[in-house]
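>>> The following block contains a protein sequence and its predicted model.
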Amino acid sequence: MSIRKLAEKYKSIGLISSSLLVGAIITFIALPFLTRLYSVQDFGEYGVVLAVVSVLSTIANLRLDQALLVADDKHQKGLMFESSVFSLIFCIIFASILSFFFDAQMVLAICAGIFFNTLIQGLYNYKFSHEAEFFCAGLNILRSLVVVLIQLILPLMMSVTLVVSYSISSLFLIFILLIYILKQHLYQFSWYGVKNYKDFIFSNTPHALLNSFSHNLPYYIVSHFIGYQAVGFYSIVERTLRVPINLMSQTIRQFFIRKFKNQDSAYEAFKSSVILSLVSLPFFALFFIVPESLYLFIFGQEWIGISLYFKILALGYWAIFCNPPSSAFLIAKRKSSILFNLQIIELIVKILLFILAYQYIDHKIYMLLAIPISLIFYNFSILYMVWRSQK
């Protein structure tokens, strides 16, 4: 295959991956400055807000943003409208519920974040379905750039928390996206499109909701039992370690799904998973030898003790690298129910480990060991299911 044909074949993956990489680099470079502009408490509250936004965004628009990827052209603009309206109604209803648990600033940040996430994902999927990869790549970069710039600039002008700056960035981006959607007429007043895509509501939503809840459960546990200070440490470490994981899950899994769609090779999926896991192991092993002084130099003197968080999470995050080929194989072979079932078991294991650690370990920070143990269990259980399917 010529270089030209190869570049054309993987143009979509390359563009999206590059934009995600640029966004991740922008966020990562900004972290040392943000940790000096905002307190550990700020990062703790911000981490909880992002965790709630991540979970509720999966159901706010009834997964109609995903339907846009497969919808007929005549239904797409109607789905854009319906998705936005459902998300807005959801935010209004949940604002009253969330007010019993959080203060007004956090409720505003959560609702603004939910509506922004669903709006940008709907626009992204609409454009991606029309092969506008350059627009989608620019949207990824714009999102990261605006959020980071506002978080960096606002503290220089006024006394502001990280939660408030997140609210302002979300509202600003919502305004920009709505102007674009209205100007380009990317909507159509309709209530009929949703009837043709009910499967996204009833089959896609439970899996996405469970996955998001399980991933963000530590934020709720840590904030309730340990405090926002600990969540601040956890959020920084989690965001740092997930940079390569997020990039990988957006690209490598898509590649393997397409590959295994017409190739029935469980052995190839198993081998690729093992190789990825072994390749990633030295990278995560570095976090066990990096001195605390290096972390303090990067993040600031206020973050004493953050090295322990890196060690605990790195213990299990390396196992995620064996996931893309193995989970892609199961998805390609229409066996996603296996992933859902294993996710339920993983969530139960995680909760039980949290309870046991809280009961029997004095230093509550070690409750976080439930995360790497459950991650290793979940990802290698998927690998085992693929290996067993060879027989």
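That came through fine.

>>> Only C-alpha atoms from now on, for both contacts and neighbour counts.
OK.

>>> Any idea how many residues pack against residue 112?
Residue 112 sits with 23 neighbouring residues when counted by other Cα atoms under 10 Å.

>>> wait, it sits on residue 172?
No: checked against Cα atoms under 8 Å, the pair residue 112 and residue 172 is beyond contact range at 9.8 Å.

>>> Is there a neighbour count for residue 60? I'd like the number.
25.

>>> nope, residue 391 is what I was after
Neighbourhood size, residue 391 [other Cα under 10 Å]: 7.

>>> In addition, the following structure is provided for comparison:
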Amino acid sequence: MTRIKRLLTRPSFAGNAALLASSTILGQGLVILVQPLLTRMYRPEDFGLLALYTSILSLAAVVLNLRYEQAIQLPKEETEARNLLVLSLVLGLGSSVLIGVAFILLRQTLSGWFGIMLPVWFAWLVLLGLACVALMQAGSMWALRLSRFGVLAQTKFQQGLWQALGQMLPGLFSLGSGGLILGDVLGRLGGVHALVRLWPRTLQGITAQSLYHVAHRYRSFLIYGTGAALLTAASFHLPFIVLTAFFGAAAMGQFSLSYRITTIPVTLVAQSIGQVFFSRAAAARDTPALAQLTERTAAVLFALGLPVFGALWVVAPVAFPLVFGANWDEAGRYAQLLAPYLLFSMVAQPLSNLLTIREWQRGLLAFTIFELLLRMGAIYWGVTTQQMYWAVVLFALSSLLVALLSMGLFFRAAGASWQGFWLKVRKYVWFDLLSLLLLWGAGYWLKGWWWVGAAVLVVFLLLLRSFVEIRREGLE
């Protein structure tokens, strides 16, 4: 019982999560601040090509390190973990070069598939971006093992800062989509720069035989984890590629802006809490504390997400044209459609590490096959309507269903329950929903910036109340 209590109540969980979240807020806050300027410097078509670029990187990212970076947290022996780090780095850089060169050689063919002529510089930036992703994935897992949350915080801040500056400066010279993509690459380089100093300075204890040993010991991450992760990434990012091919870069630009802006709360909170949760859950995996930790973490995420995404659902169609310019009204409608899915995705994403901790790679693979079929089926149905709006509706509904089913799977892996989760969040649900209903009604009297300002105030007050209740109940 003493061990369970210590795992659940030690203040480092809240402190480390707050450190990562605050640094992410600072870094991504800069990215958010420049968005209204970027949407006036660049066209929707430029944002559409950026969305295609990031989707390609995200799809390839899951196979770069062959998922061995996910195992770095697990060994008790430091030497074994160091071997996993080196293995992940070697595989990651090698895969980046192979995929990047293939992309360069097949650029013309891929242009036909995507329905967009891809410039030569686009292909080379794919190679560079993949290398940055591979280094960041392995480096971040190593920093987590060392509990160097300060370095992870610096990584998030530098990535946001370099990206914001890298996209703003080319925009002043009207460089088009190349400026947006170059800024994305610079942001990734900024993240890598912060992680490099944590890597071991010696290769002592690392041989070809030891690398083979850890590759074989954790082969389930390669055999099942890589396939599952690739299918999961495909279910998220193939829709961007398919929608670009069928509806064009301009329509994709509208959707990608709404998706990037609305997922910022997920990035700010869920990823930061998820990294700390991974570290804590790995330590608690063989104790009853894992179920309690999972329910409490899910409750905190839901309590923080409901005010944000609830208000987004209410005011997004009005807020987007005001903030980003009159050309982005479609993005506001798409953001409203995505809000319910993103609320539950914010809860589910950090908990996904439970399957890695429990080494449920086979179950994860089976679920992700279902996830991909469901999402792509929804997109196919949407394409047949020949209307981008209905394609986004079906994508959002299928994604919401996936998020709910994912939560059920993760609860099962931890031994947690929906009942335990509901008991912890019900007091937030009724109060927040009533407040959001009043905000919706206020739209009959408040217009434009006044209504958006009222929404910001409501979100601030509801989040403040949630923070107070979370601390009072000891959920942090």
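Nice, thanks for sending it over. Quick caveat, the model's predicted, so the values are computed rather than measured.

>>> give me every residue that touches the closest residue to residue 366 of structure 1 other than its chain neighbours.
Of all residues not flanking residue 366 of structure 1 in the chain, residue 357 sits nearest, at 7.1 Å (Cα to Cα, 6 or more residues apart in numbering). Residue 357 of structure 1 is in contact with 364, 366, 367, 370, counting by Cα atoms under 8 Å, 6 or more residues apart in numbering.

>>> Could you do residue 7 of structure 2 as well?
Shown in contact with residue 7 of structure 2 (Cα under 8 Å, 6+ apart): 280, 284, 289.

>>> Of those, which is the most crowded?
Most surrounded of the contacts of residue 7 of structure 2: other Cα under 10 Å gives residue 289, at 23 neighbours.

>>> what about that residue, distance to residue 7 of structure 2?
Computed as Cα to Cα, to the nearest Å, the residue 289 of structure 2 to residue 7 of structure 2 distance reads 7 Å.

>>> again with residue 142 of structure 2
From residue 142 of structure 2 to residue 7 of structure 2 the distance is 21 Å (Cα to Cα).

>>> ok, now residue 338 of structure 2?
Residue 338 of structure 2 is 35 Å from residue 7 of structure 2, by Cα to Cα.

>>> Can you convert the contacts of residue 357 of structure 1 into TSV and add a column each for distance to residue 275 of structure 1, neighbour count and secondary structure?
Listed next are the contacts of residue 357 of structure 1 as TSV, based on distance: Cα to Cα, whole Å; neighbours: other Cα atoms under 10 Å; DSSP: H, G, I helix; E, B strand; the rest coil:
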residue	distance to residue 275 of structure 1	neighbour count	secondary structure
364	35	16	helix
366	30	16	helix
367	30	24	helix
370	25	22	helix
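
>>> on that earlier part again, hey, what's in contact with both of residue 112 and residue 172 of structure 1?
Residues touching both residue 112 of structure 1 and residue 172 (Cα under 8 Å, 6+ apart): none.

>>> residues near the aligned residue in structure 2 for residue 363 of structure 1, how many?
Under the alignment by TM-score structural alignment, residue 363 of structure 1 pairs with residue 387 in structure 2. Burial of residue 387 of structure 2 is recorded as 12 neighbouring residues (other Cα under 10 Å).

>>> Can you tell me the SS state at residue 18 of structure 2?
The assignment at residue 18 of structure 2 comes out as helix when based on DSSP: H, G, I helix; E, B strand; the rest coil.

>>> actually residue 61 of structure 1, not the one I typed
What three-state DSSP gives for residue 61 of structure 1 is coil.
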